[in-house]
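Visitor: only the shape, not the letters, is given here:
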């Protein structure tokens, strides 16, 4: 199977499991929706691991993997469902460590400050900063990118690099669709600003995930034995295609409304027609992650 062929509809992970040694699984939209966990997803990953496979969760969360693990514990996602977590927050920390002698201006809510835990960071205003870390909106339920237009213009005047700690444009939280840091970063990029994206769909987070899997397995896992699972075309599927690995798209996620899934079950032909119109295609698709 390749990401270039027409995607196939599968009922669950079981029909694909024997083809892969490693699953790189998205978190938000696949394992939970920000309010509750999806038990079938945890069950599928646990069963995959029981067959000898490895699971690395790959998230665009702008927080370290350990922090995401604690959040998953709260949702009731069992540790047996995964081997490790790699986040865009982890890669953001590496970018900060590389610039530890420079002043950073932070854009984002207080809940994302664990990015800096244990680092001797100097914070400053836009006028004082050497670069910017953007982790999201201060209030993602009320603000829009227009609320950030003036500070973005100030950053652009100083030609500051922005490290985007969460490249997602939007996220599903319960029944709401909310904007993410990627929306701010995209606006800055469209203004001519320089942006380093720490997570999916960009390659470094996948390199990191495969390195972690190799350490766990005691061997490198070839790309043809790796399956990415996610719900977002722009990040999860595009990232997998760009990295050269197969992907399984979970339809009842960020694109559920476009696919008509809020009003009923999955119609295979409708999903295929929708996927055919996208710039990238998954290898396979399913309604929800299950075994």
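Guide: Looks like it arrived, so ask away. Quantities reported herein were computed from a predicted structural model and do not represent experimental measurements.
Visitor: from here on, contacts and neighbour counts on C-alpha atoms
Guide: Will do.
Visitor: which stretches in the protein count as helices?
Guide: Per DSSP state H, the chain carries helices over the ranges 14-17, 39-50, 65-75, 88-98, 149-157, 181-190, 203-217, 238-243, 268-276.
Visitor: which one of the ones you listed lies closest to residue 58?
Guide: helix 203-217 (7.2 Å; C-alpha to C-alpha).
Visitor: who's in contact with the residue most central in space within the chain?
Guide: Nearest residue to the geometric centre of the chain (C-alpha atoms, centre = their mean): residue 60, 3.3 Å. Residue 60 is in contact with 87, 88, 89, 165, 166, 167, 168, 199, 200, counting by C-alpha atoms under 8 Å, 6 or more residues apart in numbering.
Visitor: again with residue 286
Guide: 9, 10, 11, 12, 248, 249, 250, 251.
Visitor: ok so, going back, mind putting the contacts of residue 60 into CSV with distance to residue 141 and neighbour count?
Guide: Formatted as CSV, the contacts of residue 60 follow (distance: C-alpha to C-alpha, whole Å; neighbours: other C-alpha atoms under 10 Å):
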residue, distance to residue 141, neighbour count
87, 23, 30
88, 22, 28
89, 22, 29
165, 19, 33
166, 17, 28
167, 18, 30
168, 16, 25
199, 23, 30
200, 23, 25
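Visitor: putting a second one here so we can go through both:
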């Protein structure tokens, strides 16, 4: 049974590194959470490494730029590893063909234009109109503030009939942008699969993003047997992914599922929490209301 803790400091001494989610844990899409920032800074001050492991569908460079604009201090983390990084590598390897239809907002253009060093001079990926595409690269809805997955059903029907595979750059279903809940690429990919289409995933909870994070940790000197704790508010991404990787998880109840554990956000009901986790067949090592 999961252990409810009041602070990261209660358990952090057992770990060398953190895989920490962003949305719902470190920030709300608009501003950072001061307590979360302080908790990560304290962990690093004691020698720990912090990897911000995010399902953002953009290369790490663009994620860092967003964190800078929000005011997340550099001393709160060591590395950023994104679903965009892992999915981008697959795209340039030709996972869904060389001619692709881009489904996503303009802010994700860096997914195509920022060619990783390993693919410099080797990429033959071309963005083309839907009618010419061999595959779909989905980073989210075109208009994430106003569109819902069902808006894409007619286009997906045509895509399925043509047998187009979809590369999903962000497996998240929804995130909270301030007070507004918006759909992510994962919601579109789920609908496409429901309709009989094929979707490929590379972010949490799937192995490629964890493999990439471990390689980057090794590059900064962390040994292979380092103790890692995953932190996140996504039961089907952060917690499920940690379980699949054999690492401990700290589930944050104050994020996506905040309304499931009673009226006091700072003190989730143990009874409600136990029942909710059992219904989803998940058992995170620890649970905390908010990262602090």
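Guide: Yep, that arrived. Note that the coordinates shown come from a computational prediction; the quantities given were computed from them, not determined experimentally.
Visitor: just give the TM-score of the two.
Guide: Here the superposed chains carry a TM-score of 0.92, computed using TM-score structural alignment, normalised by the length of the first structure; 283 aligned residues with a C-alpha RMSD of 1.7 Å.
Visitor: which part of the second structure lines up with stretch 231-250 of the first structure?
Guide: The counterpart of stretch 231-250 of the first structure in the second structure, counting by TM-score structural alignment, spans residues 233-252.
Visitor: what is the neighbour count of residue 98 of the first structure?
Guide: 10 (other C-alpha atoms under 10 Å).
Visitor: alignment lookup: it to the second structure.
Guide: Checking TM-score structural alignment: residue 98 of the first structure goes with residue 93.
Visitor: next up, the contacts around the closest residue to that match other than its chain neighbours.
Guide: Of all residues not flanking residue 93 of the second structure in the chain, residue 123 sits nearest, at 8.0 Å (C-alpha to C-alpha, 6 or more residues apart in numbering). Residue 123 of the second structure is in contact with 92, 93, 115, counting by C-alpha under 8 Å, 6+ apart.
Visitor: from residue 34 of the second structure, how far off is residue 123 of the second structure?
Guide: According to C-alpha to C-alpha, to the nearest Å, residue 123 of the second structure stands 41 Å off from residue 34 of the second structure.
Visitor: alignment lookup: residue 34 of the first structure to the second structure.
Guide: By TM-score structural alignment, residue 34 of the first structure lines up with residue 29.
Visitor: show me what contacts the closest residue to its match other than its chain neighbours?
Guide: Spatially, and ignoring its direct neighbours in sequence, residue 29 of the second structure is nearest to residue 177 (4.8 Å; C-alpha to C-alpha, 6+ apart). Residues near residue 177 of the second structure by C-alpha under 8 Å, 6+ apart: 28, 29, 30.
Visitor: any idea how far residue 147 of the second structure is from residue 177 of the second structure?
Guide: To residue 147 of the second structure, residue 177 of the second structure is 14 Å away according to C-alpha to C-alpha.
Visitor: same deal with residue 47 of the second structure?
Guide: Distance from residue 47 of the second structure to residue 147 of the second structure, by C-alpha to C-alpha: 44 Å.
Visitor: what does residue 123 of the second structure give?
Guide: In this view, residue 123 of the second structure and residue 147 of the second structure are 32 Å apart by C-alpha to C-alpha.
Visitor: just residue 61 of the second structure next, same as before
Guide: 27 Å.
Visitor: likewise residue 92 of the second structure?
Guide: In terms of C-alpha to C-alpha, residue 92 of the second structure sits 28 Å off from residue 147 of the second structure.
Visitor: for the residue nearest to residue 239 of the first structure when sequence neighbours are not counted, what are its contacts?
Guide: The shortest distance from residue 239 of the first structure to any non-neighbouring residue, by C-alpha to C-alpha, 6+ apart, is to residue 201 (3.7 Å). Neighbouring residues of residue 201 of the first structure by C-alpha under 8 Å, 6+ apart: 167, 234, 235, 236, 237, 238, 239, 240, 242.
Visitor: residue in the second structure paired with residue 201 of the first structure?
Guide: In the second structure, residue 201 of the first structure lands on residue 205 (TM-score structural alignment).
Visitor: gap between its match and residue 53 of the second structure?
Guide: Per C-alpha to C-alpha, residue 205 of the second structure is found 11 Å from residue 53 of the second structure.
Visitor: mutual contacts of the two, please.
Guide: Counting by C-alpha under 8 Å, 6+ apart, residue 205 of the second structure and residue 53 have no common neighbour.
Visitor: who touches residue 150 of the second structure in this structure?
Guide: Here residue 150 of the second structure is in contact with residue 191 (criterion: C-alpha under 8 Å, 6+ apart).
Visitor: run the last query once more with 10 Å
Guide: With contact taken as C-alpha atoms under 10 Å, 6 or more residues apart in numbering, residue 150 of the second structure is in contact with 156, 187, 188, 191, 192.
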